[in-house]
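Participant: Dropping a prediction and its sequence here:
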Amino acid sequence: MKLIAGLGNPGGQYAETRHNVGFLLLDTWAEELKLDFRPKFQGLISETQRFGEKVFLLKPQTFMNLSGRSIREIAQFYKIPSQDILVVHDDMDLPLGRIRLRQSGSAGGHNGIKSTIAEIGTEEFWRLRIGIGRPPAGWDPADYVLGSFNKEELPTLEEVLDRGQKVMDLWVQGESNKAMNTYNR
């Protein structure tokens, strides 16, 4: 059993923002797999079978800073160990178009990851970091992450969401090393 949690903020005003790239990736994958989300565990969940594994998709609805609560609730209920959890989130330290799969690590200043570490009690869970790049000079980082992708960024975003789906498929199959070697560039 696997859990993939995409981080973001609930509400239409945040739907297409950089900070919601975790939601965007799960929405893209769910659309391709013809899955629907339903409310549960302080989030929206969907489930599917992939490669012989039951996989839960979760979009916490607690706002980014508290997203670990939703992840903890579903992980405890289904007894999903931390090594079978993948959290998908935005990362300003990676340029737009870059992704990184990592097995563990610190929060790196990301409040959703801080919340997840605090709630599940370990840094030992998988992360799929999706680059959104740094804000232009003079921009407030909060305004940047809560801003929408511009027209010129959309083709790159679509391409990275496609690669993200491939990474998630490999991760579900237990092919994390292959995913990292292929897509961490």
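Facilitator: Cool, got the structure. Numbers count the residues shown, from 1 in each chain.
Participant: Please count neighbours and contacts with C-alpha atoms only from this point.
Facilitator: OK.
Participant: which residues does the nearest residue to residue 134 once chain neighbours are set aside contact?
Facilitator: Of all residues not flanking residue 134 in the chain, residue 92 sits nearest, at 5.2 Å (C-alpha to C-alpha, 6 or more residues apart in numbering). Residue 92 is in contact with 131-134, counting by C-alpha atoms under 8 Å, 6 or more residues apart in numbering.
Participant: Tell me, how many residues neighbour residue 133?
Facilitator: 18 (other C-alpha atoms under 10 Å).
Participant: part of a helix, is it?
Facilitator: No - assessed by DSSP: H, G, I helix; E, B strand; the rest coil, residue 133 does not belong to a helix; its assignment is coil.
Participant: Comparison target below:
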Amino acid sequence: MKKYLIVGLGNIGPTYENTRHNIGFKILDEVAANQNCSFSTEKLGDLATLNFKGKKIILLKPSTFMNLSGKALKYWMQQENIPIENILVVTDDVNIDFGTIRIKAKGSAGGHNGLKDIQEKLNTDLYPRFRFGVGANFPKGRQVDFVLGEWSKEETSQLIERLPLAANAILSFATDGLGNTMNNFNGK
């Protein structure tokens, strides 16, 4: 059975639970809820495993905090013997309009500390990533406050329809492949 590792980036603890920076965790929670599986605390993170259309999908929410996400990703990648092309990193992006999905096969960290750490630990930027737009509705110099801030009421109500779409994109990555998933979900 082909295995996939989906890594949602975020920060642990109730302080960060509903922040924009934790969209990776939120999207993985949506996948798990839709597939009736639950997370358990394991080494370096919370894991949930599901079988979907003949694929084994491992959802990982690192407990290492955002800036050290690469340690958990690399550990579980090696532990489960998952090739880099079967890894998908889910993260927030201030350079994309709120709710918009952008999936790519590779790319720069774009100033995102979680992605920087992953690239450093893997020694490559050639891994698939799923960026969920959180927008850039913040004054100059206030980016950290914005991404670590909680969703507005309007954003929260829009997430109700955006989260299922994001969850479907993750399942598509495992079953339909990266190219088809990019064609079907990018820009939506």
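Facilitator: Done, it's in. Treat the numbers as computed from the prediction; the structure is a model and nothing was measured.
Participant: Do you have the strands of the second structure handy? List them.
Facilitator: 2-8, 40-42, 45-52, 55-62, 87-93, 101-104, 129-133 (DSSP state E).
Participant: May I see the ones you listed arranged in a markdown table, with mean neighbour count as well?
Facilitator: Below are the strands of the second structure laid out as a markdown table (neighbours: other C-alpha atoms under 10 Å):
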| stretch | mean neighbour count |
| --- | --- |
| strand 2-8 | 24 |
| strand 40-42 | 12 |
| strand 45-52 | 18 |
| strand 55-62 | 23 |
| strand 87-93 | 25 |
| strand 101-104 | 20 |
| strand 129-133 | 24 |
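Participant: Tell me which of those strands sits nearest to residue 146 of the second structure.
Facilitator: strand 87-93 (11.4 Å; C-alpha to C-alpha).
Participant: Would you quantify the distance from the residue of the first structure most remote from its centre to residue 144 of the first structure?
Facilitator: Here the first structure reaches farthest from its C-alpha mean at residue 138, the gap being 27.5 Å by C-alpha atoms, centre = their mean. Residue 138 of the first structure is 10 Å from residue 144 of the first structure, where distance means C-alpha to C-alpha, to the nearest Å.
Participant: Check residue 31 of the first structure too.
Facilitator: Distance, residue 31 of the first structure to residue 144 of the first structure, using C-alpha to C-alpha: 27 Å.
Participant: quick one, which of those two is more surrounded?
Facilitator: In this view residue 31 of the first structure and residue 144 are compared by other C-alpha under 10 Å, and residue 144 has more residues nearby, 19 against 11.
Participant: tell me the contacts of the aligned residue in the second structure for residue 15 of the first structure?
Facilitator: By TM-score structural alignment, residue 15 of the first structure lines up with residue 17 in the second structure. The neighbourhood of residue 17 of the second structure, defined by C-alpha under 8 Å, 6+ apart, consists of residue 11.
Participant: again with the one 10 residues further on
Facilitator: With C-alpha under 8 Å, 6+ apart as the criterion, the residues that contact residue 27 of the second structure are 8, 90, 163, 166-167.
Participant: Aligned to it, what sits in the first structure?
Facilitator: In the first structure, residue 27 of the second structure lines up with residue 25, judged by TM-score structural alignment.
Participant: ok, now residue 41 of the second structure?
Facilitator: Aligned counterpart of residue 41 of the second structure in the first structure: residue 39 (TM-score structural alignment).
Participant: Relative to residue 152 of the first structure, how far out is the most centrally placed residue in the first structure?
Facilitator: Nearest to the geometric centre of the first structure sits residue 88, at 1.6 Å (C-alpha atoms, centre = their mean). As defined by C-alpha to C-alpha, residue 88 of the first structure lies at a distance of 23 Å from residue 152 of the first structure.
Participant: residues contacting the counterpart of residue 112 of the first structure in the second structure?
Facilitator: By TM-score structural alignment, residue 112 of the first structure lines up with residue 114 in the second structure. Taking C-alpha under 8 Å, 6+ apart, we find residue 114 of the second structure in contact with 9, 66-70.
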